[in-house]
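Q: Sequence first, then the predicted structure, then my questions.
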Amino acid sequence: MTPPTRFVDTYLLYLMARASSVASAEFHDEVRAQGVSIPVWRVLASLKGAPDGLTVGELTRSCLANQPAISKTVDKLVAQGLVDRHADPNDRRRVWVRLTAAGEERVDGLIARAEAHQARLIAAIGPEEAEILKAALKRVIDRAP
């Protein structure tokens, strides 16, 4: 006899959150072992590949954090010389943040670890299913207001 299925066992939002939690916990241990906090990792990773940088608002959305937390993290990274920050010349209320050369170097090592972690996750489900999953998740994200 099959046991009854709990609601959460088939609830998409729970499954996405639980999978993210499990997979992130593994990688976050690696990041912290490198002496990097998770908020710092998220800011550095978000800025990688954005040569002109991102606004603090864009970082807030990308890092899944609130503006005061991102501003505090950016302050630390500026002090460490890993990012620079400047006001938008056309709108002084907007602040842009971008990686410095030192920030690029620091994040590259972390990204190599992230890619290795991702490869282990993909190996568990297969590359084809991974691409389907990524596409589906992007569609879910894109339909957000």
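A: Yep, that arrived.
Q: going forward, measure contacts between C-alpha atoms and count neighbours the same way
A: Fine.
Q: what's the longest helix in the chain?
A: For the chain, the helix that runs over the most residues, judged by DSSP state H, is helix 101-125.
Q: Quick check: next helix or strand after that helix?
A: Note on helix 101-125: by DSSP states H and E, the next helix or strand toward the C-terminus is helix 127-142.
Q: List the buried residues for that next one?
A: Across helix 127-142, burial judged by 16 or more other Cα atoms under 10 Å covers A130.
Q: now the angle from the longest helix of the chain to helix 127-142?
A: For helix 101-125 against helix 127-142, the angle by axes from the mean of the first three to the mean of the last three Cα atoms, to 10 degrees is 120 degrees.
Q: then this one, side by side with the first:
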Amino acid sequence: MSTAEPTTPADSADAIDELRAQWQRERPDLDGPGLDAMALIGRIKRAAGLLERGMKPVFAEHGLEGPEFDVLATLRRAGAPHEMTPGGLLKSAMVTSGAITNRLDKLERKGYVERYPDPDDRRAVRVRLTDEGLAVVDRAVEAHTENEQRMLAALKEPERTALESALRHLLVSLGDTRLG
């Protein structure tokens, strides 16, 4: 019978530990701050990928893909009448104009958004949530936030707070202080 204390998931090795050990074996000169940074960024990237993968089924339950949800959520957050210009959506999404056009085309075919001429600028177009789009995004965002809570359940509240603060500090230091 072992007298060692059982490990918790927080104490277990992850995939990055294995990668780090390989680098330490092959390039011991990299050990230290450089390898620490590589490991931390690797963890951030892997966590982001796993979280994205965990969100896909919830979006699919609502007939959406992640990028479509992002557009609908952006319009929803804009407040009534839940409309923006494609340029405003572009700034919020940080993607190409072609990607926004593609997303809007899909959402328009589904009946979730409508495009119409901007009454103040004949050259511009506005995008608005339809009633059906508003209902879908409201249902999806409830399921999405529940899913996100589930995915973060392994973190205790002080860990969540510390992680949120550290990531906010990192994002600000990288210049990510405003949408668009």
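A: On my side now, so go ahead. Not measured: the values here are computed from a predicted model.
Q: Now the aligned residue in structure 1 for H144 of structure 2. Nearest residue, chain neighbours left out?
A: Aligned by TM-score structural alignment, H144 of structure 2 pairs with A114 of structure 1. Leaving aside its chain neighbours, A114 of structure 1 sits nearest to F27 (7.1 Å; criterion: Cα to Cα, 6 or more residues apart in numbering).
Q: Just give me the residue closest to the centre of structure 1.
A: With distances taken as Cα atoms, centre = their mean, structure 1 has R42 as the residue nearest its mean C-alpha position (4.5 Å).
Q: which residues of structure 2 does the one helix or strand it maps to align to?
A: Taking DSSP H and E as the definition, R42 of structure 1 sits inside helix 38-47. Residues 66-75 of structure 2 are where helix 38-47 of structure 1 aligns, taking TM-score structural alignment as the criterion.
Q: By neighbour count, which bits of the matching stretch are buried? Give me those.
A: Buried-residue list, stretch 66-75 of structure 2, by 16+ other Cα under 10 Å: G66, E68, F69, D70, V71, L72, A73, T74, L75.
Q: Same check on stretch 111-127 of structure 1?
A: I111, A114, H117.
Q: returning to what we had before: wait, the residue nearest to the centre of structure 1 sits on C63?
A: Yes: the pair R42 of structure 1 / C63 is scored as a contact, 5.5 Å apart, by Cα atoms under 8 Å.
Q: and the gap between T130 of structure 2 and D36 of structure 2?
A: Separation of T130 of structure 2 from D36 of structure 2 (Cα to Cα, to the nearest Å) stands at 48 Å.
Q: hmm, who's touching stretch 87-104 of structure 1?
A: 44, 47-48, 50-56, 74, 81-86 (Cα atoms under 8 Å, 6 or more residues apart in numbering).
Q: Keep only those of those residues that are in helices.
A: Reading helices off those with DSSP H, I get L44, L47, V56, V74.
Q: ok, average deviation of the top strand by length along structure 2 from structure 1?
A: When structure 2 is parsed with DSSP state E, its longest strand is strand 121-129. Superposed on structure 1, strand 121-129 of structure 2 shows a mean distance of 2.5 Å to its aligned residues (mean Cα distance after the TM-score superposition for structure 1).
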